[in-house]
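> Pasted the sequence and its predicted model underneath.
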Amino acid sequence: MDTESMKNIPEQQQEWPGHTAGMDPQPDHGETSYTGRDRLVGKKALITGGDSGIGRATAIAFAKEGADVAIVYLPQEQQDAEETRNQVQQAGRTCVLIAADLRTEDACRQVAEEAINGLGSLDVLINNAGFQMAQDSLTDISEEQLHRTFATNVFPLFLLTKALLPHLKEGSSVINCTSIQAFEPSETLLDYASTKAAINNATVNLAAELGPQGIRVNAVAPGPIWTPLQPATQPPKKVEGFGSGTPLGRAGQPIEVATAFVYLASDEASYVSGTVLGVTGGKPVF
């Protein structure tokens, strides 16, 4: 795995939602660096935001561990989604593509139906899709941005989980993607950081509610991870040196976060529920 290049990320910018091909350096999703160990054999997972970044790396890692996956992505991310499917298929597993905007209950119900139809059943739901857009102050955050941030980051956690609940059986797992921003918020990401704090709370509450059914609910809190979201939502100067302020002195690779999702989805984590697992390069998550 190339971690040295993560110490010197150059200034750059993309239009939202960003694409993997335009990133410098190219992120590592585990295409060649990750080796599966049969930890998820026979499992079926739905991953939102699965076209690129953490979602792609998680889909690839799950496939290499023996799982079939369905990924959800925005229609304008089709190219990245097809590359994710290609990588999953190279690992010998099935990848169902579902293009959808998850901000409404109808969309979440449709995605749930397509995922079940495509995979046959479901063992793992990963609520990973997210939106952020850096702004200098509260007065720069428009009503439209506020709605998009909360409707993308928080609403599907409730709506998609609810839609899939009849299909989740004992031993199933729901894993949410929160952030270091919930614990150490950046002033320029006020609305985004607020959604991540909400996700932490929802994770703990859902773990309490679904525990009696044998369904585990956890969250992964990434730190600064090199994904298309960064050059597409941050000013170029903020992207330069991205992640250098962590104790490890660099940004993380997407595959370094995917390993946390693998663990929480696996039977190795059978007694782990209601927790937030930090993958932050040394920044505290408490």
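Yep, it's here. Numbers count the residues shown, from 1 in each chain.
> contacts and neighbour counts: CA atoms only from here.
Fine.
> For the nearest residue to Gly66 once chain neighbours are set aside, give me its contacts.
What sits nearest to Gly66 in space, not counting adjacent residues and going by CA to CA, 6 or more residues apart in numbering, is Val41, at 4.1 Å. Each residue near Val41 by CA atoms under 8 Å, 6 or more residues apart in numbering is listed here: 65-67.
> before we go on, here's another structure to hold up against the first:
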Amino acid sequence: MSSDDSEGTRDLGAMVITGAGRGIGAATARLAARRGYAVCLNYRSDEGSALALAREIEAVGGRALPVRADVAVESEVEAMFAAVDRELGPLTALVNNAGVLEKQCRVDGITADRLQRVLAVNVTGPFLCSRQAVLRMSTRYGGQGGAIVNVSSAAARLGSPGEYVDYAASKGALDTMTTGLALEVAAEGIRVNCVRPGFIYTEMHASGGEPDRVDRVGPGTPMGRGGQPGEIAEAVLWLLSDSASYVTGAFVDAAGGR
């Protein structure tokens, strides 16, 4: 997965990245813009980060459109994709990256409200966004094809006992959705793949109550360290690229050997 940005002179169409204001989403947006995509920077609440990222991308000649939308709300998702149609042109790629987790706890401490919050963003959101992408990219509806990458988690395989079993379960659902959707639209010009990051240095860990979690658990991986958002972005962009033209329904584990 090369970091070569030689595609940057090409117009690769529009890409929607959910949860793009920081972490893996922001790293993916930067790399995508360098490769030649016009990027829609979706955010739910952190407008400042999304606007700053848009300015950064535009300062080096890229195109970026910040759009506020809660991916769990169907009307807001529809409005976001309509804005992309108007402002950026034909959609060719979607990265379902937005995700949430809550304070570390065991299953016997998880409430229905917490479950609903986690599943709304981590499961309903990717379904709603993928629906809009398929309606635009599928040859069944007159589209020219495209690619979707879901950002799951190694937690889907490992379960996150004692910390985030609900989050892990939501990512397990996203894995299943990846397989099903990939098979559903494979003959319609759309490839659907998944990246499963491990312990990555992002702000998300603060939401779980342990901002320095990667420093604690990263050294225990076979590679002996946590990962960087840019390393995940490289995997995402490879799966979206023509270099992966015969890859669909695949999972790339970017978890340092876990």
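Received the coordinates, thanks. On a predicted model such as this, the values are computed, not experimentally measured, just so you know.
> returning to that earlier point: which residue lines up with the residue nearest to Gly66 of structure 1 in structure 2?
Under the alignment (TM-score structural alignment), Val41 of structure 1 pairs with Arg10 in structure 2.
> Ala32 of structure 2 versus its match, what's the distance?
11 Å (CA to CA, to the nearest Å).
> before we move on, what about Trp238 of structure 2?
10 Å.
> okay, those two: which has more neighbours?
A direct count of neighbours by other CA atoms under 10 Å for Trp238 of structure 2 and Ala32 places Ala32 higher, at 27 against 16.
> against structure 1, where does the lengthiest helix in structure 2 fall?
Assignment by DSSP state H gives helix 165-185 as the longest helix of structure 2. Helix 165-185 of structure 2 lines up with residues 190-210 of structure 1 when matched by TM-score structural alignment.
> Which residue ranges of the stretch 1-150 of structure 2 form strands?
14-17, 38-43, 63-68, 91-96, 146-151 (DSSP state E, counting those that start in this stretch).
> The first one - contacts with which helices or strands?
Applying 3 or more CA pairs under 8 Å, 6 or more residues apart in numbering; DSSP states H and E, one finds that strand 14-17 of structure 2 makes contact with helix 23-35, strand 38-43, strand 91-96.
> what about the closest residue in space to Pro75 of structure 1 that isn't next to it in sequence, how many neighbours?
Among residues not flanking Pro75 of structure 1 along the chain, Ala99 sits closest, at 5.2 Å (CA to CA, 6+ apart). Neighbour count of Ala99 of structure 1, defined by other CA under 10 Å: 19.
> corresponding residue for Ala99 of structure 1 in structure 2?
So, by TM-score structural alignment, Ala99 of structure 1 is matched to Arg68.
> Residue nearest the middle of structure 2, spatially speaking?
For structure 2, the residue nearest the mean C-alpha position is Asn97 (2.0 Å; CA atoms, centre = their mean).
> Trace that residue over to structure 1, please.
Checking TM-score structural alignment: Asn97 of structure 2 goes with Asn128.
> List the contacts of its match.
Residues counted as contacts of Asn128 of structure 1 (CA under 8 Å, 6+ apart) are 47-50, 54-55, 176-177.
> if I look at it, how far off is Val69 of structure 1?
Taking CA to CA, one finds Asn128 of structure 1 at 14 Å from Val69 of structure 1.
> so what sits against both of the two?
Ile47.
> Adding distance to Val239 of structure 1, write the contacts of Asn128 of structure 1 out as CSV.
As requested, these are exported to CSV (distance: CA to CA, whole Å):
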residue, distance to Val239 of structure 1
Ile47, 26
Thr48, 25
Gly49, 21
Gly50, 22
Ile54, 18
Gly55, 20
Asn176, 25
Cys177, 21
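> between those, which is closest to Lys196 of structure 1?
Cys177 (8.1 Å; CA to CA).
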